[in-house]
Structures are given as C-alpha cells and as structure tokens.
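K.L.:
Next one to model:
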Amino acid sequence: MSLKPVLSPEVAAAQAEGKAIVALESTIITHGMPYPQNLETARRVEDEIRAAGAVPATIAVLNGTLHAGLTDAQLEELAQAKNVAKISRADMAVIMAQGRTGATTVAATMIAAHLAGIHVFATGGIGGVHKGAEDSFDISADLLELAATPVSVVAAGAKAILDVPKTLEVLETQGVPVITYGQDSFPAFWSATSPLASPLRMDAPEDIAKAHQMRGQLGLPGGQLIANPIPAAAEIPQAEMNPIIDAATTEADEKGITGKEVTPFLLQRIFELTEGRSLTANIELVLNNARLAAQIAKALG
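P.N.:
Presented below is the predicted three-dimensional model:
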C-alpha cells in the first residue's frame, strides 16, 4: 500500500471537484533564491496556475510528512526554514524517516505527484548529464525518473550548464518522449532556441494531454518531457550565455567542485556574471511553464 501525501485543503477540494491540478517542486524556494524573494516567487507561480484555471500543488516534506499542496503559512515556513534537505529518489525515504524537512527536486516531485494522483508538473529546467560525465558518471536521477514515473513535466529544457546533447541521448535511450512546444529547436533554458533539433514537436496543449493519455493506454511506463521555450522578451541569447557558462564551469573545475555542489556553484556564478539577469530570466521561464502546465492539466480533464 502506497503512502499518500497529505493534501492541502485547496488541493483536496480540487480533487473532489475534478479540477485540474499542477504539481510544483520546492527546491526553487529553499535552494534557488533568498527570503523573501523565494516566497514572493513561489506565490507568483501558484497564482499564475490559478489564473489559468488550475490549482497549484507545491510538493515538500515538512517534519517528515510528505505534502502535496502547501497552505500559505506552510509556504512561508518553508521559505524561511534552515538546513533544508534537497531530496531526490535516493534519499526521500530517509529524510522522511528521520522526521526532517526537505525540498523536492524534479525526481522527488514526480514521485510525490504520482502518489497524489497528479499528472502534470511545472518546473524550471530538469537535471541531466553533467559535462565530463564520461569520467565522473554524474547523471541526474531526473532522467531515470522521467523513464519510470507517469507524470508530464513542463520545463524550459534541461539546465544549460549541462551537456545537453548527452542528456537528450540518455532520454532517448530511456524511451522518454521529448516534446518541444511550438518550435522545432530544443530550447536552452535561459535561451529560447539552440542548434539542437527537438526530437518531437507539438503545438497544442490538448495534443500533449492526448499523448500523455495514450502512453497510459499503451501500458508504457514513464512520463513526458515538455520543453517550453522561455518567452523571447525574457531570454538571454545563447551567444551571450555560452561564454558565461564556460567561464563558470572552468572556475568550478579549477576549485575542484564536484557532485551535488556543482549546480548551485554554477548557478550562483552565472547570476553574478550576468548581474542578476539569469535569475530574472529563470523566474519568467518558470511562470511561463506554469501557464502551459495548467493548460495541459485542464485538457487532461
């Protein structure tokens, strides 16, 4: 018997009434930006989903209890919490067994959403294959989760600090549909386009919802990655971003930064090198993903 997450009153009412629900991760709150900007952004993303006619369900572990949907008081508590664990599939059960508080990554959010009966999840960007993975074997659990758990994940592609071609290869090997919304080019997180062709393209939320349902009818495991380009007005073009990413990556190598410390270091250095523009773009792409996820969730009925 599976452990069911505790639903917030808003999410419980939405399920009872058959309303569309969109899952949200919580690491952007605890590990993405400082208080109170993290709380303001979390509320903006939730409100964007409500404005689009769906109900947000922010996922987190609070004092050992898995929640699908947080009250505003719980959201504020999480935004100010200290020593919050960053949870993925490997340590999710351990953090809960210890009664600790943890924020969910893409993989852990997918697990919780599936347990709660939520089919669509909006995030910023997924994890993937890190540069130099042929030596380090550093590959995010997000990719295998997409192959295993039947949730459609709306993201602005993979984080641009990764080895995106290898990330796409692993997703193909794992049988994960990678569907770009509205264009043939695979988006590059802060940048709307890249030289990489998207494996698949769909132009309507209703078609994406139908593909999600069809996978279930075929008995195929896993979910879908929906790559949603950042709005052009908010993007930082690749020609500008690539040298900045390269400089930050070189600095991380020189300092011997490895494992779970790589991503936060790179994101912080890129924030500094872009004078904050990377974070502004990140917020805009998350809001954009929330809007599309709400449309897909509504189309799923």
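K.L.:
Only C-alpha atoms from now on, for both contacts and neighbour counts.
P.N.:
OK.
K.L.:
can you map out the strands along the stretch 151-300 of the chain?
P.N.:
For the stretch 151-300 of the chain, the strands defined by DSSP state E, counting those that start in this stretch occupy 152-155, 178-181, 200-202, 224-227.
K.L.:
For the third one, name the packing helices and strands.
P.N.:
Secondary-structure packing of strand 200-202 (3 or more Cα pairs under 8 Å, 6 or more residues apart in numbering; DSSP states H and E): strand 178-181.
K.L.:
Quick check: which of the strands of the stretch 151-300 of the chain is buried the most?
P.N.:
For the strands of the stretch 151-300 of the chain, average neighbour numbers computed from mean count of other Cα atoms under 10 Å are highest in strand 152-155, which has a mean of 28.
K.L.:
Helices of the stretch 1-150 of the chain, start to end?
P.N.:
Counting by DSSP state H, counting those that start in this stretch, one finds helices in the stretch 1-150 of the chain at the ranges 9-17, 27-30, 37-51, 72-80, 92-97, 106-115, 133-136, 141-148.
K.L.:
for comparison, sequence B:
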Amino acid sequence: MSLNKYLDVSPEVAAAVAAGKPVVALESTIISHGMPYPQNVETALKVEAIIRENGAVPATIAILGGRLKAGLTPKEIEYLGKQGTAVHKASRRDLAVLCARGEDGATTVTTTMIIAHMAGVQIFATGGIGGVHRGAETTMDISADLEELSQTQVMVVCAGAKSILDLGLTLEYLETHGVPVIGYGTEELPAFYTRKSGFAVDYRIDTPEELAAAFKAGLDMGLKGGMLVTNPIPEEYSMDPAVINKAIDEAVAEAKAQGIHGKETTPFLLAKIKDITGGDSLDSNIQLVFNNARLAARTAVELCRL
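P.N.:
Here you go, the predicted structure:
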C-alpha cells in the first residue's frame, strides 16, 4: 500500500530528497512538551534557520489531523506551540491509532526517526535521546528511542542522553542492540547539560566528513539500525555538574513521591529541573539544540557529496 495514504512530505523536502540535496529532520515534542509558548515556536523556527544557514533543508516532523508530516509550515509550528501539552506525545505505539482517529501528535525521537525514514531523510537533529531510566531494573522504564536506533537507518545527532537517566545502563542497552555511539570531538559521553559523564563512547570522530563517511559505510553494507552521534553542549553553556546533578536528584525524588511514571516522567523532570535552576537548564537546552542542528546540517551536506 502506498505510504501516501498516511504521509505528507512538504514540496520543499520532497524536492530536496528527490534531487539528492541535504535534509535534516527535526522533532516536534520539543515544541509541544519541551518549553513554553512563545519560546517554543521561536526556538523551532531558529533551529530551522540554522539548518538553512549551514546548507541543508529543515524537515520538522509531526502528526497533524492523522497525517504523518515531514516538513511543517511556520503556521503548523505555531499551532503546535500554542496547543502545547494538549497534543499527544506520540511514540511508535501511538502512530497507528492517531492516524486512524485523525488526531494530532508531537513526535518523539522514535517517531521522528520513523517518519524521516519513510520520507527518505537520513539525518536528524534533536536535543537529547531517551534511555534507560534510573531504577529500570525494577520498573522496566526504557525509552523506545533506544529500540528505534537499533532498527531504523537514521543518524541521530544529540547532546547525549538526558542526565536524568541511568547513563551507564543506557550505553549497555545500546551496545547490546548494536548501535554505534559516536563522540563528536570527545571520547566521553556528553550528559546533555554538561560535557562529561564519566562514560566512554565507542568512537571519537572529529569532522562532519568522517561522520558522513561512517554512516554511508553502514548504509552501503545494509546494516540494520542507525547511528548515534553525541555532540557536547558548547563550553560556554555547559552547566556546573554539581548544580545540575543536585537539581536532577531533587526532581527524581519528587517524581517518585508523586507517582509520576511512563511517558510523563521526562517532561515532569525537565520542568522541575528548570524551576530548580531558575531557568538556566532551559537556556542550556536551547543552545545545545542549536549546536546539534549545525552539526547535523554540515554532516548532511557531506553525506550528499559521497
């Protein structure tokens, strides 16, 4: 059956993919669930502008009226920003029902990868991926992002896994599922708000050209799954590890006390950390997304040259 029954690719994105031009996918959960309006819309449009400045076409991804969308208009981004958390946070398990019901969904890392792959987009920039939550040995709370990375051929450029997670177990899960974890200019896994975590990545790569070459080799070999590129937050926006770790511990304790679990966990923790840090964590979050967009666009440009 034709994907056109469910998928709408914007004319600009479709033309770029058809012509072999660089395209970078962007998620929409960061718009609806990641920050307040109008900052969410301003940030989303700025990220798209950064991708254009670095030679690629942005493809912000979402589900609108039951349609899988690869490439949103500014009006559609504005709509998502205003709707905020009223929009479903859509993971893989939600796609079929939302499409069948004609409902809206903001895409997580998982669903952005799926829709990007359907649309022929190979590189995706985000803030941080989900992972294995603290205490997952009893709760089994593991993000679908990790499973998607093991089966969908998309390069994900991020600032590491969010430091609200169990980073050691997250890396073990990725290793078990054969996902290469690349450190861009670093041998240590970045921890989202901070540049270091104490955990080693699989490989250090220092240029967009080498990133593109490694990803292309995997595509050429038909290897199942994607590639995770972890790009440290710029030094000037990196937070003091002691401050952010204290805020995370407080937020995790409060989430446990309130019985927060499942897909509500990450938005709750990020909002609580923002409050505890007086908004500094949100500023860092925005800057690391900008940084990842630049690297993803430059890598997409290099991939198109191969």
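K.L.:
What's the TM-score once they're superposed?
P.N.:
Put the two chains on top of each other and the TM-score (TM-score structural alignment, normalised by the length of structure 1) is 0.97; 301 aligned residues with a Cα RMSD of 1.1 Å.
K.L.:
Just send the strands of the stretch 151-300 of structure 1 back as TSV, with distance to Ala299 of structure 1 too.
P.N.:
Formatted as TSV, the strands of the stretch 151-300 of structure 1 follow (distance: least, Cα to Cα, whole Å):
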stretch	distance to Ala299 of structure 1
strand 152-155	13
strand 178-181	15
strand 200-202	14
strand 224-227	15
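K.L.:
sorry, back to before: go through the helices of the stretch 1-150 of structure 1 and pick out the most buried.
P.N.:
helix 106-115 (a mean of 25).
K.L.:
residues in structure 2 aligned with that one?
P.N.:
Counting by TM-score structural alignment, helix 106-115 of structure 1 pairs with residues 109-118 of structure 2.
K.L.:
Any idea which of the strands of the stretch 151-300 of structure 1 gets closest to Thr250 of structure 1?
P.N.:
Nearest to Thr250 of structure 1, of all those, is strand 152-155, at 26.2 Å by Cα to Cα.
K.L.:
residues in structure 2 matched by that closest one, start to end?
P.N.:
With TM-score structural alignment as the criterion, strand 152-155 of structure 1 aligns to 155-158.
K.L.:
rewinding a little: could the helices of the stretch 1-150 of structure 1 go into JSON lines alongside distance to Glu251 of structure 1?
P.N.:
Converted to JSON lines, those look like this (distance: least, Cα to Cα, whole Å):
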{"stretch": "helix 9-17", "distance to Glu251 of structure 1": "44"}
{"stretch": "helix 27-30", "distance to Glu251 of structure 1": "24"}
{"stretch": "helix 37-51", "distance to Glu251 of structure 1": "27"}
{"stretch": "helix 72-80", "distance to Glu251 of structure 1": "30"}
{"stretch": "helix 92-97", "distance to Glu251 of structure 1": "31"}
{"stretch": "helix 106-115", "distance to Glu251 of structure 1": "26"}
{"stretch": "helix 133-136", "distance to Glu251 of structure 1": "17"}
{"stretch": "helix 141-148", "distance to Glu251 of structure 1": "25"}
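K.L.:
unless I'm mixing things up, Phe192 of structure 2 is touching Ala161, no?
P.N.:
Yes - between Phe192 of structure 2 and Ala161 there is a contact under Cα atoms under 8 Å: 6.1 Å.
K.L.:
Comparing the match of helix 106-115 of structure 1 with structure 1, how large is the average distance?
P.N.:
For stretch 109-118 of structure 2, the mean deviation from structure 1 after alignment is 0.3 Å (mean Cα distance after the TM-score superposition for structure 1).
K.L.:
can you tell me which residues contact the residue lying closest to Val121 of structure 2 once chain neighbours are set aside?
P.N.:
Spatially, and ignoring its direct neighbours in sequence, Val121 of structure 2 is nearest to Val23 (6.2 Å; Cα to Cα, 6 or more residues apart in numbering). The contact partners of Val23 of structure 2, taken as Cα atoms under 8 Å, 6 or more residues apart in numbering, are Val13, Ala16, Val17, Ala56, Val57, Pro58, Ala59, Val121, Gln122, Ile123, Ala297, Ala300.
K.L.:
got it, and Leu39 of structure 1?
P.N.:
Ile29, Leu75, Glu76, Ala79.
K.L.:
Leaving out the residues flanking it, which one is nearest to the first one?
P.N.:
Same thing as Ile29 of structure 1. Nearest residue to Ile29 of structure 1, sequence neighbours excluded (Cα to Cα, 6+ apart): Asn38, at 5.0 Å.
K.L.:
In structure 2, what sits opposite the one you found in the alignment?
P.N.:
Using TM-score structural alignment, Asn38 of structure 1 lines up with Asn40 in structure 2.
K.L.:
Contact partners for its match?
P.N.:
If you count contacts by Cα under 8 Å, 6+ apart, then Asn40 of structure 2 has Ile30, Ile31, Ser32, Gly34, Gly81 around it.
K.L.:
Give the equivalent position in structure 1 for the residue nearest to Val121 of structure 2.
P.N.:
So Val23 of structure 2 corresponds to Ile21, using TM-score structural alignment.
K.L.:
ok, now Leu98 of structure 2?
P.N.:
Superposed on structure 1 with TM-score structural alignment, Leu98 of structure 2 falls opposite Ile95.
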